[in-house]
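A.B. asks: Pasting a predicted model and its sequence here:
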Amino acid sequence: MALEVRTSLDFDRVVLTGPAGGKARLQPDGSRQTEGAITSLTGRAMTGEVVIRGEPGRQVRVELPQRIELYGYAGGALAVTHVTSDLPILPRLDSEGLLRIRFGGELFISGDAEGEYRGDVPITVDYL
């Protein structure tokens, strides 16, 4: 079994317009929402997408994290919470041995969070 990252979850540029903070959400279908003192997400924001390859027709167990820690080059930290995906209830590889999963989440920003942030998304996949 193999897991290939097609696109990384990327909120691109989020602009905080006031001290109260706010949330930016990216849904697995690519829809974007903001709440609070955040302007809308840019068109370059992208959901994460992975492809699982394995034995055709096999049912699999896929574990995505509920929280993704992000760390800035200047030492700051943020987190993507409420990670959601378009994973079916009973995931199964198709007749070609593929399963595509898209995922998004919610990013809360407050205070002085300027900078670039990066983090890892641990994904576990097993045959059932």
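C.D. replies: Noted; the coordinates are in hand.

A.B. asks: hey, let's count contacts and neighbours off CA atoms from now on
C.D. replies: Will do.

A.B. asks: Name the residues that touch the longest strand along the chain?
C.D. replies: The residue-count maximum for a strand in the chain (DSSP state E) belongs to strand 98-109. Identification of contacts with strand 98-109 by C-alpha atoms under 8 Å, 6 or more residues apart in numbering yields 9, 16, 21-29, 47-54, 56, 78-87, 91-93.

A.B. asks: so after that strand, what's the next helix or strand?
C.D. replies: Note on strand 98-109: by DSSP states H and E, the next helix or strand toward the C-terminus is strand 117-118.

A.B. asks: hang on, the earlier thing: pull out the buried members of the contacts of strand 98-109.
C.D. replies: By neighbour count, with 16 or more other C-alpha atoms under 10 Å, the contacts of strand 98-109 hold 9, 16, 21-28, 47-54, 78-81, 83-85, 87, 91-93 as buried.

A.B. asks: take the one below as the second:
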Amino acid sequence: MARTAFPAAIIAVLALLPVPAPAQDGCRLCYGSPGSTPGERPLSIEIFADLSLGKLAMTGRGGGSVTVDPESSGKRTQGEMIDLGGSTITGRGLIRGEPLRDVRVDLPDRVPMSAPDGSEAELTGFTTSLPAHPVLDSNGRLEFTFGAKLVVRGSRGGNYRGRIPISVDYN
């Protein structure tokens, strides 16, 4: 199973700046590793665009949320959060492995986010552009995008950051 966690930068008051994805030196399937077929290409996952929500602001103390669509990069705000513009970027990933093999991609249910001032938020409701049964192409590659919902409780905005663990395995 290949597993990686990458930084996602979120700001709910000022501008959101993307954070470069770290080098992917994490766990990878290796030839002959438990659960893999001898001679099978190992799976790897690379995140080459971080989830970025643009500029947002809180208008009151009741909290709010913003949801990013993985297909269109569109965002929708709810509650006391408003969109101030700026670029919204869906997360983008690339899976490499054995050509024409079915894979399973797992995203978390929730990811805690925190800001330097101690305020907290949460990413939930992850969605992807992947089909119901993802398959690597004839070159052993599969690109996908992902989005999520940022939930801020109360009126504390900030430059929220967190790590989103994503894993991939052969079916």
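C.D. replies: Received the coordinates, thanks. Worth saying up front: this structure is predicted, and the values here are computed from it rather than measured.

A.B. asks: What does the TM-score come to for these two?
C.D. replies: Once superposed, chain against chain, the TM-score is 0.91 (TM-score structural alignment, normalised by the length of structure 1); 128 aligned residues with a C-alpha RMSD of 1.5 Å.

A.B. asks: about what we covered before: in helices only, show me the contacts of strand 98-109 of structure 1.
C.D. replies: Secondary structure from DSSP state H places none of the contacts of strand 98-109 of structure 1 in helices.

A.B. asks: residue ranges for the strands of structure 1, please.
C.D. replies: In structure 1, the segments counted as strands under DSSP E are 2-7, 22-26, 32-36, 48-53, 60-63, 67-72, 77-85, 98-109, 117-118, 124-127.

A.B. asks: give me the stretch of structure 2 that the fifth one matches.
C.D. replies: Pointing back at strand 60-63 of structure 1 there. Aligned using TM-score structural alignment, strand 60-63 of structure 1 spans residues 103-106 in structure 2.

A.B. asks: Return the set of buried residues in that stretch.
C.D. replies: Val103, Val105.

A.B. asks: Then stretch 102-120 of structure 2?
C.D. replies: Under 16+ other C-alpha under 10 Å, the buried positions of stretch 102-120 of structure 2 are Val103, Val105, Leu107, Val111, Pro112, Met113, Ser114, Ala115, Ser119, Glu120.

A.B. asks: Now compare the residues you listed and name the two farthest from each other.
C.D. replies: Based on C-alpha to C-alpha, the longest span within those runs between Val103 and Ser119 and measures 36.7 Å.

A.B. asks: Translate Val66 of structure 2 into the numbering of structure 1.
C.D. replies: Aligned counterpart of Val66 of structure 2 in structure 1: Ala24 (TM-score structural alignment).

A.B. asks: ok, that match - contacts?
C.D. replies: Neighbour list for Ala24 of structure 1: Val14, Arg32, Gln33, Thr34, Glu35, Ile38, Ser40, Leu41, Glu106, Leu107, Phe108 [criterion: C-alpha under 8 Å, 6+ apart].

A.B. asks: Pick the one among those residues closest to Met1 of structure 1.
C.D. replies: Nearest to Met1 of structure 1 among these: Glu106, at 29.4 Å, using C-alpha to C-alpha.

A.B. asks: how much space between the closest one and Gly75 of structure 1?
C.D. replies: Distance of Glu106 of structure 1 to Gly75 of structure 1, given as C-alpha to C-alpha, to the nearest Å: 21 Å.

A.B. asks: Also Arg53 of structure 1?
C.D. replies: In this view, Arg53 of structure 1 and Gly75 of structure 1 are 36 Å apart by C-alpha to C-alpha.

A.B. asks: same check, this time on Pro65 of structure 1
C.D. replies: From Pro65 of structure 1 across to Gly75 of structure 1, the span is 23 Å (C-alpha to C-alpha).
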